[in-house]
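Participant: Give me a model of this one.
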Amino acid sequence: MKISTRLFLYILTLILLTSLGLGWISVQDERAHLLGSAGLMARTLARTLAATFKYYHMQDQQQRLSEIIHALLPHDANVNRLLINIYDRRGNRIDLTFEHGLQRRTLRRDRLPVPQGRGSSEEIIRDGGSDYLSVLSPIIDSGGKVQGAVEVLLSLDGINRNLAALVRKFLLFVLLTTLLLGLTLYLISRWSITLPLARLGGAARQLGHGDLGMRIEKSGVHEIDELIGEFNRMAGNIEEQSRKQEELFREKIRLERGLRHRDKLASIGQLAGGLAHEIGTPLGVISGRAEQLLRQCGPDDPARPGLEAIIRQADRISRIMRRMLAFARKPESGQSEVDLAALIDDAFSLCRLRRRGSRTEVTLETDLACTSITADADGLRQLFVNLMLNAFQAMTDGGTIRIASREEKGELIVTFSDTGPGIDDAIADRIFDPFFTTREVGEGTGLGLFMAASIVQEQGGRIEVDREHGGGARFIIRLPRRRITVATETGNNHGQ
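Facilitator: Below is the predicted model:
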């Protein structure tokens, strides 16, 4: 059963019991008041008649008696049903009964004990389903002797009807008042208790379904607000714990990726060293023999173009092997104070020299709020060279490279962006993998961005792709401002 319903029933029962008790007391008081008024009137009438009959001779006619009684009766609608009997000194009823709204046969009593004192006697008698108030007053002559008695019988049916109507009205009033108060209490308890508890229950279900940001507004009821406050604090603690667990999970994934990447680097390093050794010697022989044959060919010899192609491809293979050897060896880097602005200009100049045969125009824009960092200068230079070469190759129709830097919480934040076609979300998580490339076969080795990520990680930082940036590729590089030792663990942190 709901709290509001239970509270409504409890209070309704209490109101009904209290109202019925007060009503019963009120009805009894009203009955006593009405009976007292009727008794007073009956006593007054009986005593007045008794005092009158002291000078009245019983031998007078009935008409004379009726005139006297009519003259003494009060003109009140509440006493229009009475019967007056007269008795002699022996208690025998004299045939001078006065009827007023009651029949003579009503409560016919031919003999009554006549009071011997001066006081009146009263009693309530019941006859035929009706109640009557009987007041008997003695008739005393001038000598003080009892000559007879006057009985006034007053019907109480009118009083009973009035009391019954009063009870009906009171019950109707109690019913309406109880329903109104009960409805008011029900609505108040619903707004103050049931609805806030329902919101609390709904919020608990949402929290159980994973909505950790669920909070409840206070209701204005002190006790309920304390419960809501505890719920909000609990939800906040759960959200904080969930956030910490998510961070730990991400850190675990990052470490696992780093370990896998380190194992991959070790395997690639071993493979690169073996390939350089195994391929270098025969490649040198092939290149040397081709150059010797080329020198023996004339300018118009048909074999010349083929020999030139062999030499070019051999040189290309040789460059690839040198890069693989450089990647496999990873000499210890030295830490020094680096001027970032000068280093970026130097890297851009190297890239333009390597692309001097290209007809595309690429410009450099920098916004360096922070230019000083302690790092490996050669590594950073190679980082920007690789990123710039990648941008040069992407912007086939020319464009702009923008580099900005700022300091944030002890880190140097460098943003590198270009105006090329950008990076598809489908491959954003793979661009830092070794040998991954989207270019045609023979146009790239897939090591440029891989080596850039390795350099950043060796400096104790991380590099990631800005997925929300539109209109070209955008990389965010985070480097520590001061670094004493070189990191021995490398890991791929992109996309975090």
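
Participant: going forward, measure contacts and count neighbours with C-alpha atoms only.
Facilitator: Will do.

Participant: And the helices in the stretch 251-400 of the chain?
Facilitator: Under the criterion DSSP state H, counting those that start in this stretch, the stretch 251-400 of the chain carries helices at the ranges 304-329, 340-354, 377-394.

Participant: Now do the contacts for the spatially most central residue of the chain.
Facilitator: The centroid of the chain falls nearest to residue 216 when counting by Cα atoms, centre = their mean (3.5 Å). Residue 216 makes contacts with 199, 200, 203, 228, 232, as judged by Cα atoms under 8 Å, 6 or more residues apart in numbering.

Participant: what angle separates the helix or strand containing the last one from helix 304-329?
Facilitator: Right, the one you point to is residue 232. With elements taken from DSSP states H and E, the one containing residue 232 is helix 222-296. Helix 222-296 runs at 140 degrees relative to helix 304-329, counting by axes from the mean of the first three to the mean of the last three Cα atoms, to 10 degrees.

Participant: To compare with the earlier structure, here is another sequence to fold:
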Amino acid sequence: MDARTCALQLLDERNNRLSLVASSGAGKAYLNKPDVIISESFLGSVVRLKKPLQIENVQISNAYQQQDIARCEGLVALLSVPLVFGSDAIGTLNIYKEKSYVFSNEEINIAMALAEFSALAIEKARLLERIVESEELLRQNEKLSALGLLAGEVAHEIRNPLTVLKMLYHSLDLKFPENDPRTEDVRIMGEKMDHLNNIVEQILTFARNAEPQFKPSDINKIINDLRILVRRKFAQQNVQLNLQLEEDLPKVKADDQQLSQVFLNLTLNALEAMPNGGTLKIKSSSSKTTKTKNKPTHIQIEFSDTGSGMNPELRKQAFSSLLSSSKPGGTGIGLAIVNRIIESHGGEIKIESSVKGTTFNVLIPTNSQ
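Facilitator: As a prediction, the model looks like this:
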């Protein structure tokens, strides 16, 4: 066709735009051109109508929105054909010539054939990408499952001698004068055995994949109970707690104890991220959709800290970690267990992070079962 420039643009349905993904013969101005809005452009018409359209001279046509770029690049005639896969248009193949021109039916048919092959190749590539992502997710799940089984075996082996140690410790009833340094040693020994016992129980919970015991639950009450539990630790670290709890939240079917574990873990993670003080905001709110009118469909709980944030690699691996052990003495269950609990409630948890802090968004449907 003696084309001056060829370009492939793909549809971003979420943003209602066409984005340039590949080109041949394009200059800098064309490569840097903004995305095309579907509802306001000639190329968008090609997608909407799912049929080829052409312009004899884009430099003087009011239908073409990027005339300055066309003049800069020496683009004149344009043939744009849709990339169609199944019943959906997924993009456009654009062919430009450097002079005024009317494309023949034969040329249009050739371009349509190229577009058909391109659409097929693109969808195959997308399918392969989804397969790779699914396989990676499956490997991660299998790895996590194997880790849970192994951890369960190890925890069982640890729990028996630990139980004996605790019984012996309490039977000794070690008491020393108030100023004796061994008093503090005894106290620490007791705390550490309790800490180790908590870790063992958390691992066993993970390995058993215990089913939640659902009942009507008040999210705000769970959060307020948590505030009482951790207020001393907040004071010790000079961390301010900012509660923003929506009044009259609908109750959800949930396991209070499991959600308490989740909220406690997210709170302790936030405290670990703010060793020198800061603010933790815990916000509860209900969300609605137009389909359900005034009936809330989800309860959202946000945990936002003012720590240093999480790097991308840590965020990527966050839900693969069995235990929260980023700081010595941490007692929270790991985010892998947090994620499992939320999923068992039919919900989801997401992480947003920057240098200004991290936010965990927990979303629980009001009809959890």
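
Participant: can you map out the strands along the stretch 251-369 of structure 2?
Facilitator: 252-254, 278-287, 298-305, 348-354, 357-365 (DSSP state E, counting those that start in this stretch).

Participant: List just the one of those strands that sits closest to residue 137 of structure 2.
Facilitator: strand 348-354 (15.9 Å; Cα to Cα).

Participant: Name the surrounding residues that touch that closest one.
Facilitator: 308-311, 315, 339, 342, 358-364.

Participant: Which PyMOL command selects the buried ones in these?
Facilitator: To isolate the buried members of those in PyMOL, using 16 or more other Cα atoms under 10 Å:
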select buried, resi 309+310+339+342+358+359+360+361+362+363+364
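
Participant: how many other residues sit next to the aligned residue in structure 1 for residue 236 of structure 2?
Facilitator: Structural alignment places residue 236 of structure 2 opposite residue 358 in structure 1 (criterion: TM-score structural alignment). Residue 358 of structure 1 has 12 neighbours, counted by other Cα atoms under 10 Å.

Participant: One more: residue 183 of structure 1?
Facilitator: Residue 183 of structure 1 has 14 nearby residues by other Cα under 10 Å.

Participant: same check, this time on residue 166 of structure 2
Facilitator: 16.

Participant: now do the one 5 residues further on
Facilitator: The local packing count at residue 171 of structure 2 equals 9, with neighbours defined by other Cα under 10 Å.

Participant: how far away is it from residue 194 of structure 2?
Facilitator: Using Cα to Cα, to the nearest Å, one gets 16 Å for the distance from residue 171 of structure 2 to residue 194 of structure 2.

Participant: And residue 353 of structure 2, by the same measure?
Facilitator: Distance from residue 353 of structure 2 to residue 194 of structure 2, by Cα to Cα: 33 Å.

Participant: who's more crowded, those two?
Facilitator: residue 353 (18 against 14).

Participant: which residue in structure 2 lines up with residue 403 of structure 1?
Facilitator: In structure 2, residue 403 of structure 1 lands on residue 283 (TM-score structural alignment).

Participant: Quick one: neighbours of the closest residue to its match other than its chain neighbours, just the number.
Facilitator: With Cα to Cα, 6 or more residues apart in numbering as the criterion, residue 283 of structure 2 has its nearest non-adjacent residue at 4.5 Å, and that residue is residue 244. For residue 244 of structure 2, the count of nearby residues is 14 (other Cα under 10 Å).

Participant: again with residue 187 of structure 1
Facilitator: Counted with other Cα under 10 Å, residue 187 of structure 1 comes out at 16.

Participant: Tell me if it really is in a strand.
Facilitator: No: assignment of residue 187 of structure 1 by DSSP: H, G, I helix; E, B strand; the rest coil gives helix, placing it outside any strand.

Participant: dump the residue contacts of it.
Facilitator: Taking Cα under 8 Å, 6+ apart as the definition, residue 187 of structure 1 has no contacts.

Participant: I'd like the distance between it and residue 219 of structure 1.
Facilitator: From residue 187 of structure 1 over to residue 219 of structure 1 (counting by Cα to Cα), the distance is 15 Å.

Participant: now swap in residue 68 of structure 1 and tell me
Facilitator: Distance from residue 68 of structure 1 to residue 219 of structure 1, by Cα to Cα: 79 Å.

Participant: Neighbour count: these two, which is higher?
Facilitator: Neighbours were counted for residue 68 of structure 1 and for residue 219 using other Cα under 10 Å; residue 219 has more, 18 against 14.

Participant: check which helix or strand covers the more buried one.
Facilitator: Applying DSSP H and E, one finds residue 219 of structure 1 in no helix or strand.

Participant: do the same with residue 86 of structure 1
Facilitator: strand 82-88.

Participant: immediately after that strand, which helix or strand?
Facilitator: Heading C-terminal from strand 82-88 of structure 1 (DSSP H and E), you reach strand 93-100.

Participant: what range in structure 2 matches that next one?
Facilitator: Against structure 2, strand 93-100 of structure 1 falls on no residues (TM-score structural alignment).

Participant: buried set for that strand?
Facilitator: Counting neighbours by 16+ other Cα under 10 Å, strand 93-100 of structure 1 gives 93, 96, 97, 98, 99 as buried.

Participant: One more: stretch 134-154 of structure 1?
Facilitator: 134-141, 146-154.

Participant: What of stretch 105-124 of structure 2?
Facilitator: Buried residues in stretch 105-124 of structure 2 (16+ other Cα under 10 Å): 108, 111, 112, 115, 116, 118, 119, 120, 122.

Participant: could you measure residue 150 of structure 2 against residue 208 of structure 2, distance?
Facilitator: 11 Å.

Participant: Can you work out which residues contact both of the two?
Facilitator: With Cα under 8 Å, 6+ apart, residue 150 of structure 2 and residue 208 have no common neighbours.

Participant: what's the closest of the helices of the stretch 251-400 of structure 1 to residue 435 of structure 1?
Facilitator: helix 304-329 (11.0 Å).

Participant: distance from that closest one to structure 2 after superposition?
Facilitator: With mean Cα distance after the TM-score superposition for structure 1, helix 304-329 of structure 1 departs from structure 2 by a mean of 2.5 Å once superposed.

Participant: still on that earlier bit, and the helix holding residue 232 of structure 1, what does it pack against?
Facilitator: The helices and strands touching helix 222-296 of structure 1, judged by 3 or more Cα pairs under 8 Å, 6 or more residues apart in numbering; DSSP states H and E, are helix 195-208, helix 304-329.

Participant: Not counting its own residues, what contacts the helix or strand encompassing residue 67 of structure 1?
Facilitator: In this structure, residue 67 of structure 1 sits in helix 62-72 according to DSSP H and E. Applying Cα under 8 Å, 6+ apart, the contact partners of helix 62-72 of structure 1 are 45, 48, 49, 96, 98.
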